[in-house]
Structures are given as structure tokens and as C-alpha cells.
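Colleague: need a structure here:
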Amino acid sequence: MKPGDRSHTGVIPAPTEPIAMSEAQRRALFMMASVLLDYPDDGWEHKLRVVHEQAATLPAGVEKLLQPFFAFAYQQGQRGLEEHYVSTFDQRRRCSLFLTYYAVGDTRQRGAAIWAFKEALESMSFTMQRDELPDHLCVVLEAAALADDQSHSMACGMLSAHRDGIEVLRTALEHAGSPYAGIVTAICAALPPIDDATRENFLELIRSGPPAEVVGIESPLPFPTSQPGY
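Modeller: Have a look, this model is predicted:
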């Protein structure tokens, strides 16, 4: 089965095509996306205005992807956006912002996979200062935005290693009609084109969902616990 074909869930979507951008623009996008995909807490309206202003520095195709979210956020206000956030990310399994969910599902491997994220972030000299697990998409995006040189490449590699799951998140958000879909599409557009193996993983996740618990069978962690050469 390939993108464009139909399954019992509907048309199989195609992965996102990349959009050319500089490293500075990519870093800026990752930081903006980290802010916009976070829960709209105190100070949200100020953050929204700042990000909206900075979006003009991004390539036109990327800025266009973000505009529907800005319009929705201003229209809904903080209270309305809070409700949409909870109904989208907390109540839809395929809209999870935790990357290990797509890689290993709710299995006993999840703890080790989350620990691998923690080790990877610590190897880049990042320590958690927010009340989130280290595999949260906002956490990895912030690391990719702020990391220097090799650490930046490693953080981008972590995102690329979970490209299949991020594409599933994008597809689920599009299916739900959520304006958050444009933000995730922009993230995918900032990453390199996916290879055949990642495309197949993406399609399998669309068809079957994340892995279920299988006792006695081991699967690899989402990426090596030692620092890889991205």
C-alpha cells in the first residue's frame, strides 16, 4: 500500500515535502513550534503575539502553514484554546505529543525509551527545567532550537528518527480539523526527506497504530543510548 491508496481508515496520506530554509530559520521555527505546541498557560497571549511577529522571518511557505493557527488562537482566546488543546492532545491517542508513544506504544519498553531521551538531552548538556517528560515534542524542539553545532545536529537527528510518529501526529490533527496541524506540518517540512523505511513505518502506524504490549519479545529503542553520529 502506498500514499494515495485507500484503506479501511480512508485515503493513506503522503509524507510532508521539505521546504528550503536556512539553519537560522530552522532554529527559529523549532522554537516557535515549541512555544505554540505547549499548553497555553499564563502569559500565553504575549507569547502568541511575539511568535506571530517573528513568523515573518520564516520562508513564505512555512509562514503560510502557521497562519491558520494564529487566526484560530486570536479568535478563541486563551480559554477557548485551552479547551481545544485538552480535547485534542489529551483525549486523542494518535495526537500524542510524546514521541516514544509512536515508537513503542504503551508497552513496558516505554520507560527505557523515555530514559534514552533523557540521556540524549544530558549528552547535549541540557537538563530538564520544565514539568514534562524528555520525549515531549516541545522539549526536543526547544533543544534543537538552542543547541550548538554537533548537539544541534543530534537534536535534529532525534526529530528525524521519530519522523514517522510526527507525520502520524500531523495526519491525526488534519483528520480532526485542528489548526495545530499546520504547526506540525511546518516541523516536518523543516526536516530532511524521509527514506523508504521511515515511509513504511509511517504507513504502518497509520494502518495499525503504535505497538501493543508483546510479552517476551524485545524491540529496539527509538534511538541509541550512546551519542550517535548524526
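Colleague: Please make it C-alpha for all contacts and neighbour counts, starting now.
Modeller: OK.
Colleague: Now do the end-to-end distance for stretch 33-45.
Modeller: 15 Å (Cα to Cα, to the nearest Å).
Colleague: Please compute how far it lies from its chain's middle.
Modeller: Here stretch 33-45 is found 15 Å from its chain centre; the criterion is Cα atoms, centre = their mean, to the nearest Å.
Colleague: list the buried ones in it?
Modeller: Buried residues in stretch 33-45, counted by 16 or more other Cα atoms under 10 Å: 33, 34, 35, 36, 37, 40, 44.
Colleague: To compare with the earlier structure, here is another sequence to fold:
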Amino acid sequence: MTAGADNPLARPLAALARVLDYPSATLQAHADELADILCVLSELSDAERTAVHAFIDDLAQRDLLEIQARYVDTFDRGRKVSLYVFEHVYGESRDRGPAMIELTRVYREHGLESHTRELPDFLPMLLEFCAQLPEPDARAWLVETTHVLQRISVRLSQRDSGYASAFTVLLRLIGAEPAPEGLTEMAGKEVRDDTPAAIDDVWMEKPVTFGPGEAHTNCGATRQNRPEPDTGSAPSAHIQGD
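Modeller: Sure, this is the predicted structure:
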């Protein structure tokens, strides 16, 4: 499948996929290009545009190992800002498995085969998929994720993470508010799940199992060893927020 030439969202969605993926030397090398694509969007306010530019500049200028460690600390220490969309929909429910299968089937129907070890609900993969669709179809897929994206956005903002600016861009592109008042208030009252104490509690509560079992839902532990992501993938049919 070729990139959606008739989709004005194609370039910004592909750029956001790169920004939200695990940082690489390739990302740093193309940071100026990514900033040029995202910072000219008319949907952004001047303040939002400035925040995006500052964040991408920071990604480009810092030591690669430092921004990789920051990425893991941001997205892989807990579930509240996970980039795996179904994490917010199903959690550890058994329903997540069939949803993954259905999502993979949709990818294949569109001629997309993933050659990475990422789960199919990984947000950058969804963005790459939508970048290759006609605009109405891309919007339809993304609008289904709105509530999930908004929750991640306000939580990242509460944590003063620069990654919140990428979610601001994405939500503005689909005509959604990045920081709804109710969700912002909710995030301010939440107990964070990425602190050392919270992580210890999760490990203490998790039962010990032996032998084959359900697939692990968080790929963060192997993230540094994975190959560069493929350029295609998508979400499932009915995505609701947590």
C-alpha cells in the first residue's frame, strides 16, 4: 500500500509515528524535517507550536541513550500512559487476545505485514496505518481512539512530559480537545503507577506462573533490542477509552 497521497493527514501522522516511537539515531537525524511538518499545522496555537518545536529540538540535541532512557521511564514503567491502545481498553482481560487477532486481520486485509516484535495495538503502528488511508477512513480510525488519547495526553501533561505536545498535535488533527477539564481534574487526583513503590506493588501482587501462558502485554523490556519499526499497521474496530 502506498502512502495516502490524497490524505492531508498523511505526512503529520507519519511524523507523529516517528516522534512517538522508541528514539533512534534516525529520529535525531530527521528531527528538523519532523519539526517542519508538525509546526506548520494550522490547527495548532502559537503556544502549542512552540512546545512541539522545543520538544523535537530536545530529542535531536540530547544524547541518544538519555532520550531512550527517558522514553522507557515515560511509557514502560506503568500502564496509565501506555502506547498500547488496547491496554487502556481491555487491561489484562482475555478479550484483548481476540481484539489483537482481529486487528492483525485488518492489517493484512490492507496489505500490511508487520516485521517488528511490537504488538499490533502499538500507537505508532496505528498512526502509520492511518497515514496510508484516505482522509475520511484515517479520521474514522483515529476518532475511535479519542478518549484513550485524551487520557494519555492529560496524564503526560500532569507529569510535565514533552511527549504531551505530540498528543496535542494528534488530538488537534482530529478535532478533539487535548485537555478536557474533567479529564485534567481526574489526572490531577490519580495516584501515579510509575513510581518505584507502585511498581513494587505490581510485582508483589503478580502471581508466579510456570510454563506457557498468555502473551505479555508490555514489550518495554525488549524495546531496546527490537528492529526499526515497519511502516504499516492499524487499530481495531471498536475502541473505547478506559
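Colleague: Looking at the buried residues of stretch 33-45 of structure 1, spot the one nearest residue 7 of structure 1.
Modeller: Checking those against residue 7 of structure 1 with Cα to Cα, the nearest one is residue 37 at 29.7 Å.
Colleague: I'd like to know how far the counterpart of that closest one in structure 2 sits from residue 78 of structure 2.
Modeller: Counting by TM-score structural alignment, residue 37 of structure 1 corresponds to residue 20 in structure 2. With distances taken as Cα to Cα, residue 20 of structure 2 is found 17 Å from residue 78 of structure 2.
Colleague: Can you name the next helix or strand after the biggest helix by length in structure 2?
Modeller: The longest helix of structure 2 (DSSP state H) is helix 46-61. Next in sequence after helix 46-61 of structure 2, counting helices and strands by DSSP states H and E, comes helix 64-75.
Colleague: quick one: that next one aligns where in structure 1?
Modeller: The alignment of helix 64-75 of structure 2 onto structure 1 (TM-score structural alignment) spans residues 78-89.
Colleague: which ones are touching residue 174 of structure 1?
Modeller: Counting by Cα atoms under 8 Å, 6 or more residues apart in numbering, residue 174 of structure 1 touches residue 181.
Colleague: if we can go back for a sec, which residue sits closest to the match of residue 37 of structure 1, ignoring its sequence neighbours?
Modeller: Of all residues not flanking residue 20 of structure 2 in the chain, residue 124 sits nearest, at 6.2 Å (Cα to Cα, 6 or more residues apart in numbering).
Colleague: quick one: what's aligned to the one you found in structure 1?
Modeller: By TM-score structural alignment, residue 124 of structure 2 lines up with residue 138.
Colleague: which outside residues touch whichever helix or strand its match is part of?
Modeller: Secondary-structure assignment from DSSP H and E places residue 138 of structure 1 in helix 137-146. Residues from elsewhere that reach helix 137-146 of structure 1 (Cα under 8 Å, 6+ apart): 26-31, 33-35, 37-38, 97-99, 121, 126, 132, 134, 151-156, 158-159.
Colleague: From residue 201 of structure 2, how far out is residue 21 of structure 2?
Modeller: The gap separating residue 21 of structure 2 from residue 201 of structure 2 is 28 Å, by Cα to Cα.
Colleague: ok, back up a step: mean shift of the helix holding residue 138 of structure 1 relative to structure 2?
Modeller: Following the fit onto structure 2, the mean deviation recorded for helix 137-146 of structure 1 is 0.8 Å by mean Cα distance after the TM-score superposition for structure 1.
Colleague: Tell me the buried residues in that helix?
Modeller: In helix 137-146 of structure 1, counting by 16+ other Cα under 10 Å, buried: 137, 138, 139, 140, 141, 142, 143, 144, 145, 146.
Colleague: quick one: it to chain centroid distance?
Modeller: That offset, for helix 137-146 of structure 1, works out to 10 Å (Cα atoms, centre = their mean).
Colleague: what's downstream of that helix, the next helix or strand?
Modeller: Proceeding N to C from helix 137-146 of structure 1, the next assigned helix or strand is helix 149-161, under DSSP H and E.
Colleague: how much does that next one deviate in direction from helix 137-146?
Modeller: Relative orientation of helix 149-161 of structure 1 and helix 137-146, computed by axes from the mean of the first three to the mean of the last three Cα atoms, to 10 degrees: 150 degrees.
Colleague: Buried residues, helix 149-161 of structure 1. List them.
Modeller: For helix 149-161 of structure 1, by 16+ other Cα under 10 Å, it's 151, 152, 154, 155, 156, 157, 158, 159, 160, 161.
Colleague: Following the chain past it, name the next helix or strand.
Modeller: Using DSSP H and E, the next helix or strand after helix 149-161 of structure 1 towards the C-terminus is helix 163-176.
Colleague: how far does that next one sit from the chain's center?
Modeller: 9 Å.
Colleague: quick one on the thing from earlier: so the longest helix of structure 2 versus helix 64-75, what angle?
Modeller: Going by the same axes, to 10 degrees, helix 46-61 of structure 2 makes 130 degrees with helix 64-75.
Colleague: Quick one: list the elements packing against helix 46-61 of structure 2.
Modeller: helix 25-29, helix 31-39, helix 164-173 (3 or more Cα pairs under 8 Å, 6 or more residues apart in numbering; DSSP states H and E).
Colleague: which helices and strands does the second one pack with?
Modeller: What that stands for is helix 31-39 of structure 2. helix 10-20, helix 46-61.
Colleague: That helix vs structure 1, average distance?
Modeller: Following the fit onto structure 1, the mean deviation recorded for helix 31-39 of structure 2 is 2.8 Å by mean Cα distance after the TM-score superposition for structure 1.
Colleague: can you tell me the helix or strand for residue 198 of structure 1?
Modeller: In this structure, residue 198 of structure 1 sits in helix 196-208 according to DSSP H and E.
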